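**Q** next comes the sequence, and after it the predicted model I'd like to discuss.
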Amino acid sequence: MKYGRVMELQEDFYIPIPLDTDNITSLSPFLVPQDHLASSGIFYMMAVFMFFIFIVGTLINALTVACTIQNKKLRSHLNYILVNLAVSNLLVAGVGSFTACCSFSNKYFILGPLACRIEGFIATLGGMVSLWSLCVIAFERWLVICKPLGTFIFKPDHAIACCVSTWVLALLASAPPLFGWSRYIPEGLQCSCGPDWYTTDNKYNNESYVMYLFVGHFAIPLVLIIFCYAQLLITLKMAAKAQAESASTQKAEREVTRMVVLMVVGFLVCWLPYASFAIWVVNNRGQPFDLRFASIPSVFSKASTVYNPFIYVLLNKQFRACMMKMMGMGGADDEESSTSSVTEVSKVGPA
């Protein structure tokens, strides 16, 4: 189907206008399948992928929370933050991925405009909590390992305060579209919802909101994460150089270096596509773009509910041992050895 270069603005959606269509309402993503945007195969492929993210993301994050509740030794200040990350991932997987799966299966957002706003808000809230939790983890590692404040001890109360702050910051990012600063509409293939990156309507002030998100909730966390992990790696290099003959120190350095690389790459994979797409749209108003590619940033951000736990939880030996024991796949010996290894490595790294 051929399209004009114009995209039509409606109260609840924003889609391309086929040249042979006069009534844009007849193509509403809340009323009819969006077959004009992509083939059925693409919609069903996305539905399968979202179903996978929903099942695996819900399972692994729920298991993280359950393990922490069941095992007192997992209730450390760092693990509080990991649980906070898991809860935010559960929101995204349980609401965002599940809703997207149902919508992709039907090839349009079947739940209506109100549900779109709710899904967009919850998915954005969970995503922002996840983003700021990653920032808090980097900050905590910097405080504990690099000791910039000398004898300051990062305690559980501090971790709880940091977790609360992630939700406050996330609300500051996700709530404005509910009150008229931007809005939540179907995005990409119109089967999931997010902030309106597309329009310049003065009624919603979308451009200022996009810049606010980019600077306040992407650039600043990214700078903090890079700074903290750069300082961490410098400290590790110095420790390894001072203890060149210590096999345990060298091993710890390698493990933490690997973890740091995965953390930064995971952050960028999750948020760089979204931030880049939003900024491109804002700076290239009127330029046509394929809505199939516009779905990619949303998919990457929702997939973080799976790969974030793999990086932060399953590579944490203590969590991994407890999960295996909980599922009847590990014993006390494995758990004890993992705990001793964690204690040794924690002197210089997050594992």
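**A** Yep, that arrived. Everything quoted here is computed from the prediction, not taken from an experiment.
**Q** going by C-alpha atoms from here, please, whenever you check contacts or count neighbours.
**A** Fine.
**Q** and the strands in the chain?
**A** With DSSP state E, the ranges of strands along the chain come out as 3-9, 14-18, 184-187, 192-195.
**Q** any idea which of the ones you listed gets closest to A47?
**A** strand 192-195 (11.0 Å; C-alpha to C-alpha).
**Q** circling back to that earlier point, can you redo the strands of the chain as TSV with mean neighbour count and distance to M326?
**A** Shown next, in TSV, are the strands of the chain (neighbours: other C-alpha atoms under 10 Å; distance: least, C-alpha to C-alpha, whole Å):
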stretch	mean neighbour count	distance to M326
strand 3-9	14	52
strand 14-18	21	47
strand 184-187	26	39
strand 192-195	26	35
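**Q** could I get these as TSV with distance to F51?
**A** Shown next, in TSV, are the strands of the chain (distance: least, C-alpha to C-alpha, whole Å):
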stretch	distance to F51
strand 3-9	30
strand 14-18	25
strand 184-187	18
strand 192-195	13
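**Q** comparison target, given below:
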Amino acid sequence: MTSPFTNLTSTSTLCTDRMCIFYAVMNTLIFIFGCAGNGLVIWIAGFRMKKSVITTWYLSLAVSDFIFCCTLPFGVVQKVKDDWIFGSFMCKFRYFIKFLNMYSSIFVLVIISVDRCVLVMFPVWAQNKRTIRKASVILLLIWIISAVLSTPAVIFRKLKYEKTTRCSNNITDTESHIATAACRFVFGFVIPLFVIISSYVIIIWKLKSNQMTKTKKPFKIMTALIATFLICWLPFHTFAFLDIKYKNLEWVKIGKGIGISVANANSCLNPFLYAFMGKDFAKHCYKLLSKIENAIEEETPNKEQDSPVVTGESKLLSL
């Protein structure tokens, strides 16, 4: 009886080159830590903590990252075997989830930035109008828009039968390739970055003008999350454009592979940022669960405070 691994071990395309090993090892680690970390965030934010607007945002981020991490083993198997063995549906589904994760993650970060901006500018209105139900509706719209923007992955991703089966883009003309890359870059990077920076400029200006700087924990967490997202996805977008004209160059192929792996890494980093940005992590690093909870918890307003404006802005800083 032939072993199912016979073809893998006998083929000349066995994963032995450095890029293949790098991709396989890195994405395996992302899968392990991403599923574990995001699973913990889903459990804590979804079941242990009191429901709030901010935990709703972070729960959506964790769900998106968890789903994506679950699809990574398919890519690892394809890279190691140099053969796609999972059929046409999974070929399309895997890349659809990849871009669904990209769009939904950055859109949620945009909403969190705008949400904090509104809390600073209109604290009393925000306390009365900012509800979990409205946050859930906004998240539903975000996921729908993200799904629509991810449809090119379904349309253009197809199986190619050569010496082996490949799950690859089937874009034949340069115009469509440019349009697809430009759409992802504009809607998944440029516009969100502009909105986030604008929101943070307003927040910094408002807080400095009112000297409301009791704690910087939430600001540090969001800054870290956004910076991590941008750093992880910028190489991907850069080499996506270079791949249009220079796809046969070896350094572009290497850069594209690294860019994809670094972009995938974003999905496993958020839970660790929640923990490391919490209070006194160096002193209490073994309390991982409580640190994740502390980092994303939304505290209730202090009823003893006299000024409603101060209460609103203090609530922002305690998020």
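**A** Good, I have the coordinates. None of these values were measured; they are calculated from a predicted model.
**Q** follow-up on the earlier one: and F310 of the first structure, which of the strands of the first structure is closest to it?
**A** strand 192-195 (24.6 Å).
**Q** ok, which of the strands of the first structure comes nearest M259 of the first structure?
**A** Nearest of those (C-alpha to C-alpha): strand 192-195, 30.5 Å.
**Q** packing partners for the closest one?
**A** Applying 3 or more C-alpha pairs under 8 Å, 6 or more residues apart in numbering; DSSP states H and E, one finds that strand 192-195 of the first structure contacts helix 98-106, helix 112-141, strand 184-187.
**Q** out of these, which one sits most buried?
**A** strand 184-187 (a mean of 26; mean count of other C-alpha atoms under 10 Å).
**Q** what residues are up against F66 of the second structure?
**A** Neighbour list for F66 of the second structure: 34-35, 38-39, 267 [criterion: C-alpha atoms under 8 Å, 6 or more residues apart in numbering].
**Q** still touching in the first structure? Go through the residues you listed.
**A** Mapped onto the first structure and checked by both residues aligned by TM-score structural alignment, their matches' C-alpha atoms under 8 Å, those keep the contacts 34-35, 38-39, 267.
**Q** what angle do the longest helix seen in the first structure and helix 112-141 make?
**A** Of all segments of type helix in the first structure, defined using DSSP state H, the longest is helix 247-283. Here the directions of helix 247-283 of the first structure and helix 112-141 differ by 140 degrees (axes from the mean of the first three to the mean of the last three C-alpha atoms, to 10 degrees).
**Q** which two in the kept ones among the contacts of F66 of the second structure are spaced the farthest apart?
**A** So, those by C-alpha to C-alpha: farthest apart are G39 and S267, at 11.7 Å.
**Q** higher neighbour count, the two?
**A** S267 (29 against 18; other C-alpha atoms under 10 Å).
**Q** map that one onto the first structure.
**A** Under the alignment (TM-score structural alignment), S267 of the second structure pairs with T305 of the first structure.
**Q** distance of that match from K107 of the first structure?
**A** From T305 of the first structure across to K107 of the first structure, the span is 23 Å (C-alpha to C-alpha, to the nearest Å).
**Q** same check on Q287 of the first structure?
**A** Q287 of the first structure sits at a distance of 25 Å from K107 of the first structure (criterion: C-alpha to C-alpha).
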